[in-house]
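Could you look at this predicted model? Sequence included:
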Amino acid sequence: MLPSNHLDLATTYINIGSIHYTLGYFTKAFSYYKQALNIRQNMLPSIHSDQATAFKCIGDVYEIMREHSDALLYYQKSLDIIKKNLPSSHPTFATICNHMAIVYQSIGEYSTALSYCSKALEIQEKTFSSFHFELATTYNNFGALQQLLGNYSNALTYHEKALEIQKKSYLPHHSDIATSYNNIGYIHCVLGDHALALSYFNKATKIQAEVLCSTHPNIVRTLNNLGMLYESMENYSTSLSFYEKALEIQLKNYSPIHLDLAVTYTVYNAIENYPSALSNFERALEIELKTLPVMHPDLATTYNNIGAVYDAMEDQHRALLYYKKALAIQEQILPSDHPDFSATYNNIAIAYDSLGEYPNALSYYRKTLRIAEKALFPGHVSLTVTYNNIGLVHHKMGDNMSALSYYKKTLEVEERTLSSIDPDLMATYDIIANIYIFMGEYFSALHYYEKKLEIQEKILSTADVQLAMSFNMIGLLHQWLGDHRRALSFFERALGIQEKTLSGSHTSQAVSHFNIASALENVLQLSESVEHTIRAINILRYCLGSDHPHVKLCEKYLNHRNKKIQC
């Protein structure tokens, strides 16, 4: 039996700790690593390389538990010993540099993280073959940094290089492959390719279920990623179920101020349950303020989220306060064209828009667009949201020509990227038609309403009341253009649908009767015009009461038409 301070025991403790670490049992791993370190500190010189190994292992636990200052302390101790024992080109330097890069990235010190990544890569490219598994770790670190800096195409390239190496170096169900699948899926989700993102997240989930314990942080990360994906797809119930699973794991296994809990509180937003959402975000903020530097990007994210809840609760002034806190952090730590600015600018613009402060809203929407156009490829469908927002503000300000130019930018993208019968395309035709009506350009409005109708006739049943509404609108446009017989045919088609699908006393039927009466008057079929006017009045009296202004207006038209008959 070996004595309790035997060096072979220290090696065994390291090995057992590493198994616990891989499985996600970090408290147990920490305990074994500490026992190993105690033996080695007592039995070996202070600069012995085995002590560096123990310091590095303890740093790994602190790193994954997001206790950044302790992680850096132990990694630095490991690095100091390695410098005294090994040449600066030794691969062990690269390993420690990679881990230090991850910690600096986590605390928002991206330039320092990039410096350590670069040191690691420089050593590894001189030492290893181009498909060595250690290179995959460095490429993934570079990818994560590029992602945080908003360079998504570069990030994707690095993550894909890492995955290519891992597939050649590891068995198919290695947990590092799952990490790369997660990284690649996240980028595709951000870029709007939801189907591809889901396929990568599912691959990660399958591997993790086989090789990790159910409480492992990487499983929590995948659950949060799936929640984010379904949220961006507006499938909120599924999104919420993934966030709740992540939170359940963390509440059982983490301390109340663990930083990963802050991450989940930040994304776990009970849909339209604003008090619950606000409570979660405030918990996240409380944790982050205790554990992160005051200029960390995660704080900006949480401030944005709190602002969004206040915005949804129609407290725009308080929302703006939090949005501007987020912006103040981002202006200190991010390059001026970082995509995160786009989200903050957009939030601020929406708040000003809601307050009726249209010049301010327009200014921030334009800033949003400037960054989005740099970050996304030309014609990306996500640009249409900002084009529409800018168009709407111009319309509210009475500048319909400018509004029209932005809505046509939306249309250009949608006609190139969407199906010819997509409802979003139909909605854009409708908006453009209505802008032309405001401008009095009825012929142009008719052109776009007909395009809208063309889609409706392909996707709706022949008795759908939405068709009746379009027939009425197209009829009015023909009437305003002086083609009264054509107008009449559309009004009659609208009424035909309404009589099949609505009760006999619905106000929509009154509108169609009145429109028909107007068209008949214009083609001098006065008796029929009076007949339809009376039908409109009877329906409106039944629905609205005899004293309603619409009833009084129709009665005036009835008197006028009766007089024309008498003449």
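Ah, there it is.

all contacts plus neighbour counts: C-alpha atoms, from now on.
Will do.

Would you mind measuring from the spatially most central residue of the chain to N389?
Ranked by distance to the mean C-alpha position of the chain (Cα atoms, centre = their mean), the top residue is S232 at 4.9 Å. Using Cα to Cα, to the nearest Å, S232 is found at 19 Å from N389.

Check it against this one:
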Amino acid sequence: MKRPFASIKHLSQFPEEEEEILFSVGSVFRILDVNDRRATKGHWFVKMMMVENDDDLNELRSQLNQQYSRYGNFCDLGSALIGMSDYDRAERYFQMLLEYTPESKASFGLIPNFLGIIYANRGDYQKAFEFQERALKFRTQESSIQYNQHHIANTYVHLGAVYHHLGQLDLALKHLLIAVELRSPTTSLAFAYNGIAITYRDKDNTRLALDYFLKALDIYENVLKRDKYHPELATTYNNIGEIYSHLGAYDDALNYWTHALEIRLKGIVATHTDLAAIYHNLGVTYLETKRFYKSIRNVHESFRNR
């Protein structure tokens, strides 16, 4: 047994009333059932099973390790904070690194890049643009261009996203296409394809938008095969569903939205607004196809999750 446990009932202050078990640090449990008994006994009862070898958990741990330990330097901690949406601490951390990291270090360019990501996630796109421009300027210095090729591509991806949020669609498209030409890292390439698709969609070119969404999905499905409930997959499925709906291909739209809903319901990162949007899309499309009962049911779920 990797993580032993033992009864400590004999050490309890109330040995006749409590069945206390001491578990090893790092023990993992799978929740089987949650029962609300507050009305009668004042407690929640949670039924759990101790997990010894959980392949799903091991795969998730491996993927998180890969995702948040990719830089091999101080940026990994800040990257994890961003992944947790803890933008205040992430900002303080990267501002500290910005102050104390010499520009002679090859990893310096990552710092303004991450600060740009933080400000973009907060909706401060002007500040995000300033930091991404600073990152690009550092990375395109002649002495480091070869070493920084994939970092340069990644920065173009983020600049494209910022331009899109600023309403400058042509500049967004230009920067995202440069990122593709520079052969972005795999996940960044998917992000670039997704950004290109969204930009074409907003320029009312739905056919090209669909092509690029499908390219992004192909990469995500391969890269995230260990995490089939990753929110990025749900977002891409939802976007493709919207394109098919716009093209009048309602059965295809319903298929992609159903996939998106399944991921949102089973994944660990989902907000009520995410669910409400998908239920709304399903409800409207079922109405278009005259499946009224399903339409009413999904519209009801949409309102329930707002």
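Perfect, thanks for sending it. Source: prediction; values computed, not measured.

what's the TM-score here?
TM-score for the superposed chains, counting by TM-score structural alignment, normalised by the length of the second structure: 0.67, backed by 241 aligned residues with a Cα RMSD of 3.4 Å.

And the residue nearest to the centre of the first structure? What does it align with in the second structure?
Taking TM-score structural alignment for the superposition, S232 of the first structure sits opposite G83 in the second structure.

can you map out the helices along the stretch 101-250 of the second structure?
110-122, 125-139, 149-165, 169-181, 186-202, 206-223, 231-246, 250-266 (DSSP state H, counting those that start in this stretch).

Give me the mean distance between the following helix or strand past the last one and the first structure.
The first helix or strand that comes after helix 250-266 of the second structure along the chain, using DSSP states H and E, is helix 272-288. In this overlay with the first structure, the average offset of helix 272-288 of the second structure from its partner residues is 3.0 Å by mean Cα distance after the TM-score superposition for the first structure.

Pull out the buried residues from helix 272-288 of the second structure.
Buried positions in helix 272-288 of the second structure, judged by neighbour count with 16 or more other Cα atoms under 10 Å: 274-287.

what's the angle from it to helix 250-266?
Going by axes from the mean of the first three to the mean of the last three Cα atoms, to 10 degrees, helix 272-288 of the second structure is angled at 150 degrees with respect to helix 250-266.

and the angle from helix 272-288 of the second structure to helix 231-246?
30 degrees.

Nearest to Y100 of the second structure, out of the helices of the stretch 101-250 of the second structure?
Of all these, it is helix 110-122 that lies closest to Y100 of the second structure, at 11.0 Å by Cα to Cα.

Please identify the buried residues of the closest one?
Buried residues in helix 110-122 of the second structure, defined by neighbour count with 16+ other Cα under 10 Å: L110, I111, P112, N113, F114, L115, G116, I117, I118, Y119, A120.

do stretch 527-545 of the first structure as well
Residues 527, 529-530, 532-541 are the ones in stretch 527-545 of the first structure that count as buried (16+ other Cα under 10 Å).

Outside of stretch 151-166 of the second structure itself, list whatever touches it.
By Cα atoms under 8 Å, 6 or more residues apart in numbering, the residues outside stretch 151-166 of the second structure that reach it are 113, 117, 120, 125, 128-129, 132-133, 135-136, 139-140, 169, 171-176, 178-180, 182-185, 188, 191-192, 195, 199.

measure the closest residue to Y254 of the first structure other than its chain neighbours to S527 of the first structure for me?
Spatial nearest neighbour of Y254 of the first structure, chain neighbours left out: L261 (7.5 Å); criterion: Cα to Cα, 6 or more residues apart in numbering. Separation of L261 of the first structure from S527 of the first structure (Cα to Cα) stands at 75 Å.

Kindly state which residue of the second structure is aligned to G307 of the first structure.
Using TM-score structural alignment, G307 of the first structure lines up with G160 in the second structure.

State the distance from its match to M49 of the second structure.
47 Å.

contacting residues for the aligned residue in the second structure for I437 of the first structure?
With TM-score structural alignment defining the correspondence, I437 of the first structure maps onto L287 in the second structure. Residues in contact with L287 of the second structure (Cα under 8 Å, 6+ apart) are S295.

neighbours around I19 of the first structure, how many?
I19 of the first structure: 15 surrounding residues under other Cα atoms under 10 Å.

counterpart of it in the second structure?
Using TM-score structural alignment as the criterion, I19 of the first structure has no counterpart in the second structure.

Then L392 of the first structure?
So L392 of the first structure corresponds to E242, using TM-score structural alignment.

ok, and the closest non-adjacent residue to that match?
According to Cα to Cα, 6+ apart, the nearest residue to E242 of the second structure is A253 (6.5 Å).

quick one: contacts for the aligned residue in the first structure for that neighbour?
With TM-score structural alignment defining the correspondence, A253 of the second structure maps onto A403 in the first structure. Each residue near A403 of the first structure by Cα under 8 Å, 6+ apart is listed here: I390, G391, L392, V393, H394, H395, I435.

Distance-wise, check the nearest residue to the second one once chain neighbours are set aside relative to A349 of the first structure.
This points to G391 of the first structure. Counting by Cα to Cα, 6+ apart, G391 of the first structure lies nearest to A403, which is 3.9 Å off, once chain neighbours are set aside. Between A403 of the first structure and A349 of the first structure the distance is 16 Å, computed by Cα to Cα.

Likewise for N522 of the first structure?
Taking Cα to Cα, one finds N522 of the first structure at 47 Å from A349 of the first structure.

Between these two, which is the more surrounded one?
Per other Cα under 10 Å, whichever of N522 of the first structure and A349 has more neighbours is A349, with 27 against 17.

give me the number of residues near the residue nearest to Y254 of the first structure?
23.

Surely it and A246 touch.
No. With contact defined as Cα atoms under 8 Å, L261 of the first structure does not reach A246; the gap is 9.1 Å.

hey, what's in contact with both of those two?
Common contacts of L261 of the first structure and A246 (Cα under 8 Å, 6+ apart): none found.

picking up where we left off before, columns distance to S106 of the first structure on top of the contacts of A403 of the first structure, output as CSV?
Output for the contacts of A403 of the first structure, formatted as CSV (distance: Cα to Cα, whole Å):
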residue, distance to S106 of the first structure
I390, 35
G391, 39
L392, 39
V393, 39
H394, 41
H395, 44
I435, 48
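
in stretch 70-79 of the first structure, what's buried?
D70, A71, L72, L73, Y74, Y75, Q76, K77, S78, L79.

make that stretch 95-107 of the first structure, sorry
Those would be 95-107, for stretch 95-107 of the first structure by 16+ other Cα under 10 Å.
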